[in-house]
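K.L.:
A structural model of the following input is requested.
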Amino acid sequence: MSSIDLNADLGEGFGRWTLGDDEALLDIVTSANVACGFHAGDPSTMHRIGVAAVQRGVAIGAQVGYRDLAGFGRRRIDYDLDELRDDILYQIGALEAFCRVAGGQVDYVKPHGALYNTAAVDEGQAAAVVAAIRAYDPALSVLCQPGSVLARLAAVAGLTVVGEGFADRAYQADGTLMPRSADGALIHDADQVVARAVRMAVAGEVESADGELITCDVQSICVHGDTPGAVDLAARVRAGLAEAGRTVGPFVSWR
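P.N.:
Predicted structure coming up:
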């Protein structure tokens, strides 16, 4: 594929607290995963990001998470699965309201944090995510790790699955992300991050933390917006992808 999407998690402040430079990142990325108020974000932030994304032609995704503001959605919660489904529906609907006001729409769904990691391996929570998306709008894409349980169940349900790679996160040999608590889980060297992004986009592979070569068939690459120097790093990744011959644009435009 000659095209590649570049996404980032945005709108992850809350009230008076801000996290990352959303506006600057929106000038670089092509898809914005917007926090919907459960792990981070609030109505005014969703409104602001929706307007800014629409103005720039950036695709908008609902970044749905556990109801865990204190833990930033990075602590696993063993939900009642119907409750988890409804919490995800609630978040998609909340963001959709602000997107409509801005003249746009929610284009896709991406789980956040612990929900992302859990749905990658847990049939029950993955099924709850799929059920919420199908109930709300089966035309929405699902942005997730290729080869994950969520990717498989979403495809079986007839949803469009978009494989995602992480340029600034270390992988384990089984293709899952290394836990953030582990040494080396986050990659800070900009040259290394750019090289990994290009390798994913061009060769469809990534090297695990222990040197294993992992197939990584991705259509979108994530650069985290809350890391130090995120704006410069995202710009360098985008430039690197372009230099490698990839057209950088929102994956929703390819459908």
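
K.L.:
can we go C-alpha only for contacts and neighbour counts from here?
P.N.:
Noted.

K.L.:
how about the strands in this protein?
P.N.:
3-10, 31-35, 59-64, 108-111, 141-144, 160-166, 205-207, 213-215, 220-222, 247-248 (DSSP state E).

K.L.:
All the helices of the stretch 151-255 of the chain, residue numbers only.
P.N.:
For the stretch 151-255 of the chain, the helices defined by DSSP state H, counting those that start in this stretch occupy 190-203, 230-243.

K.L.:
which stretch among those helices comes nearest residue 183?
P.N.:
Closest of those to residue 183 is helix 190-203, at 16.5 Å (criterion: C-alpha to C-alpha).

K.L.:
other SSEs contacting that closest one?
P.N.:
Packing partners of helix 190-203 (3 or more C-alpha pairs under 8 Å, 6 or more residues apart in numbering; DSSP states H and E): strand 160-166, strand 205-207, helix 230-243.

K.L.:
For the comparison step, fold the sequence that follows:
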Amino acid sequence: MTRVDLNADMGESFGPWPMGDDASLLKTVTSANIACGGHAGDADTMARTMAMAQGNNVGIGAHPGFMDLAGFGRNRMSVPRGTLQNQIRYQVAASVGMARAVGAKVRHLKLHGALSNMASEDAALARDCYEAALSVDPDLIVMILAETAQQEAVRELGCRWASEIFADRAYNDDATLVDRSKPGAVIHDPDLAGKRMVEMVKAGAIITESGKQIPAAIDTICLHGDTPTAVQIATHVRRALEAAGITVQTFDGR
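P.N.:
Presented below is the predicted three-dimensional model:
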């Protein structure tokens, strides 16, 4: 039986400034990556989003990034190794503690934004981040970008992991994501997103912009919660997968 998880980044509102329709997404996805206050989110948003996820039986993940609220964590930054590790610990600990307070549990970890992109190119950086998170909670399942340096890092660490592809992002031929500044990097067409995901899951491969197929483990599909068509894309992707006989459920980790 072919099965796959659907995850979305959420909990990214800040004070009176809303970001995304988390309540609607949580009716479709099976895992939620919830901001920890580094790149987005705040204490109230984190608690509220975790409670909603728990109520929808959606797996909860910590979603740390660079401490970059103004840049939404999308600015590449040079942070000393020890400082970065402590920033990861700080965010993951907040996530784990808040989940416990609302009667839930954090299952997985997923890096955000520029930090994730940099870690997809640098196994040592990825390992630094993952070691820091696992020092807070060694049972976390690390969600990695399929067939990148992040995968090399989890294999070296020997931790549990889940491999992710993106429904709404285009791929380069080295399995990294096309830079957001380039045309076509973000996919807004729900039908196209659904079709692409069925093709990739059935092929067991990432299909790049050039048409190249990169064999990959596909445990989960990411749907960004901050795009205007996020809810439509999530709905179309899930319908397309299920229509193709693919079961959508929360991942177990490898």
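
K.L.:
quick one on the thing from earlier: can I get the helices and strands packed on helix 190-203 of structure 1 in JSON lines including mean neighbour count?
P.N.:
As requested, those are exported to JSON lines (neighbours: other C-alpha atoms under 10 Å):
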{"stretch": "strand 160-166", "mean neighbour count": "22"}
{"stretch": "strand 205-207", "mean neighbour count": "21"}
{"stretch": "helix 230-243", "mean neighbour count": "20"}
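
K.L.:
Throw those into a markdown table and include distance to residue 55 of structure 1, thanks.
P.N.:
Conversion of those to a markdown table gives the following (distance: least, C-alpha to C-alpha, whole Å):
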| stretch | distance to residue 55 of structure 1 |
| --- | --- |
| strand 160-166 | 24 |
| strand 205-207 | 34 |
| helix 230-243 | 19 |
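
K.L.:
Nearest to residue 195 of structure 1, out of those?
P.N.:
Nearest to residue 195 of structure 1 among those is helix 230-243 (7.8 Å), distances taken as C-alpha to C-alpha.

K.L.:
what's that closest one packed up against?
P.N.:
Counting contacts by 3+ C-alpha pairs under 8 Å, 6+ apart, helix 230-243 of structure 1 packs against helix 22-26, helix 190-203, strand 247-248.

K.L.:
That one versus helix 190-203: what angle between them?
P.N.:
Calculated by axes from the mean of the first three to the mean of the last three C-alpha atoms, to 10 degrees, helix 230-243 of structure 1 forms an angle of 40 degrees with helix 190-203.

K.L.:
what about helix 230-243 of structure 1, distance to the chain center?
P.N.:
In terms of C-alpha atoms, centre = their mean, to the nearest Å, the centre of helix 230-243 of structure 1 is set 17 Å apart from its chain centre.

K.L.:
how much does that helix stray from structure 2?
P.N.:
Compared with structure 2 after fitting, helix 230-243 of structure 1 deviates on average by 1.0 Å (mean C-alpha distance after the TM-score superposition for structure 1).

K.L.:
do stretch 82-89 of structure 1 as well
P.N.:
Its aligned residues in structure 2 lie a mean 0.8 Å from stretch 82-89 of structure 1 after superposition (mean C-alpha distance after the TM-score superposition for structure 1).

K.L.:
And stretch 183-194 of structure 2, end to end?
P.N.:
End-to-end distance for stretch 183-194 of structure 2, by C-alpha to C-alpha, to the nearest Å: 20 Å.

K.L.:
OK, contacts around the residue sitting nearest the centre point of structure 2?
P.N.:
The residue lying closest to the centre of structure 2 (C-alpha atoms, centre = their mean) is residue 110, at 5.1 Å. Residues near residue 110 of structure 2 by C-alpha atoms under 8 Å, 6 or more residues apart in numbering: 33, 61-64, 142-144.

K.L.:
at 7 Å what do you get?
P.N.:
Residue 110 of structure 2 is in contact with 33, 61-63, 142-144, counting by C-alpha atoms under 7 Å, 6 or more residues apart in numbering.
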